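Novice: Have a look; sequence and predicted model below, questions after that.
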Amino acid sequence: MKGLTVKQPWAWAIINGGKLIENRKQVWRYRGPLAIHAGRTWSDRGAASDLVHAAWGQHGPNGGVQAGLLQQHWFTQGSVIGVVDLVDCHVAHGCCAPWGESGEGRITHLVLENPRPVAPIPCSGALGLWTVPEYVMQRLSIAGVV
């Protein structure tokens, strides 16, 4: 299985908040189960996102928050937090609203389905797609998400 490291709070939004598009800059051939690793880096842009705020208000453990008040310590970092199915990857062309971005340069959309949260599994992430370590695979199997 492959893994993808995503900055928080975007990773939370993928697994818990209905974010089924991940914006990247390369096209990947891989399709199948994808472990979502919550990276150790925080995204201020994600924390300020109206979409993340709306998702947090509906699904977050602390309920709604006012703009700018998402707290980094509310989010797991440095762990696999769930699995999704990567079903498509295409160059952005004004599609996949509201989570899909378009703009300057080459942006691609990873189309995700079937998010399955798990209790956090600490591990190191990496840039791009990476192979999930065996001990993480065992825990995901025990959790019944792969």
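Specialist: Received the coordinates, thanks.

Novice: only C-alpha atoms for contact and neighbour calcs from this point on.
Specialist: Noted.

Novice: ok, I121 to W10 distance?
Specialist: 17 Å (Cα to Cα, to the nearest Å).

Novice: Between those two, which is the more surrounded one?
Specialist: Between I121 and W10, counted using other Cα atoms under 10 Å, W10 has the larger neighbour count: 23 against 20.

Novice: Enumerate every residue touching that one.
Specialist: K19, S43, G46, V52 (Cα atoms under 8 Å, 6 or more residues apart in numbering).

Novice: same deal with G17?
Specialist: Contacts of G17 (Cα under 8 Å, 6+ apart): V52, A55, W56, Q58, H59.

Novice: Spell out the secondary structure type for the second one.
Specialist: Reduced to three states with DSSP: H, G, I helix; E, B strand; the rest coil, the structure at A55 is helix.

Novice: Structure two is appended below for comparative analysis:
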Amino acid sequence: MKENQEQIKVLAIKQPWASLIADGFKTLEVRSRNTNIRGPIAIYASRTKPKNSELEHYFTFMSGMLKPIPPLQQGQIIATAELVDSYPVGSSEAFRILAHNHHNPLSYYQDGLHFWELENVQKVEPVEFKFKGSIVWSKIDKSLLKVV
């Protein structure tokens, strides 16, 4: 890689949550821990197979949008976003109240969860990506991402 190429962090997110972020419906990513990372990130739709209950939840929500439901991409970077904040969920009541921002089933709540707040989401032309790095984060050359 050339020195002048800028890298961007890549966050692995399981489907259908990655698509809900890319489509602008999900602005809070639910995680088990805090992060100090801020700034631009790429959203990678991981290859991890979604549970049937997660797919049902997604299709129920999307069918209410009254437009065609796109196929769920996996193993690709599908969007960019700004990671602007991370904070504790705090309570099951807060989780319930903010459900329209995170779209996770209420049964997902457990003590110790954090919201990672995302803004300025932009879809990109899907980029096949072999995830390298920790389970959550990797990096990619920013010039490979083309906003659609």
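Specialist: Received it, and whenever you're ready, just let me know what you need. Keep in mind that this is a model prediction, so the values were computed, not measured.

Novice: Got a TM-score for the pair?
Specialist: The TM-score (TM-score structural alignment, normalised by the length of structure 1) is 0.75; 129 aligned residues with a Cα RMSD of 2.5 Å.

Novice: Of the contacts of G17 of structure 1 - the most surrounded one?
Specialist: For the contacts of G17 of structure 1, neighbours tallied by other Cα under 10 Å; top is V52, 24 neighbours.

Novice: Assess the claim that it and A11 are in contact.
Specialist: No. Judged on Cα atoms under 8 Å, V52 of structure 1 makes no contact with A11 at a distance of 10.3 Å.

Novice: aligned partner of G112 of structure 2 in structure 1?
Specialist: Aligning on TM-score structural alignment places G112 of structure 2 opposite R106 in structure 1.

Novice: contacting residues around the residue lying closest to its match once chain neighbours are set aside?
Specialist: Leaving aside its sequence neighbours, R106 of structure 1 sits nearest to K25 (Cα to Cα, 6 or more residues apart in numbering; 5.8 Å). By Cα under 8 Å, 6+ apart, the contact list for K25 of structure 1 reads R106, I107, T108.

Novice: out of those, who has the most neighbours?
Specialist: T108 leads the contacts of K25 of structure 1 on contacts (other Cα under 10 Å) with 22 neighbours.

Novice: Go ahead and confirm that residue touches D88.
Specialist: No. The criterion here is Cα under 8 Å, and T108 of structure 1 misses it with D88 at 10.2 Å.

Novice: The one helix or strand I41 of structure 2 maps to corresponds to what range in structure 1?
Specialist: Assigned by DSSP states H and E, I41 of structure 2 belongs to strand 39-45. Matched against structure 1 by TM-score structural alignment, strand 39-45 of structure 2 falls on residues 32-38.

Novice: Quick check: the matching stretch compared with structure 2, mean distance?
Specialist: Superposed on structure 2, stretch 32-38 of structure 1 shows a mean distance of 0.6 Å to its aligned residues (mean Cα distance after the TM-score superposition for structure 1).

Novice: Name the surrounding residues that touch that stretch.
Specialist: Contacts for stretch 32-38 of structure 1 (Cα under 8 Å, 6+ apart): 1-8, 11-12, 15, 76-87, 125, 132, 146.
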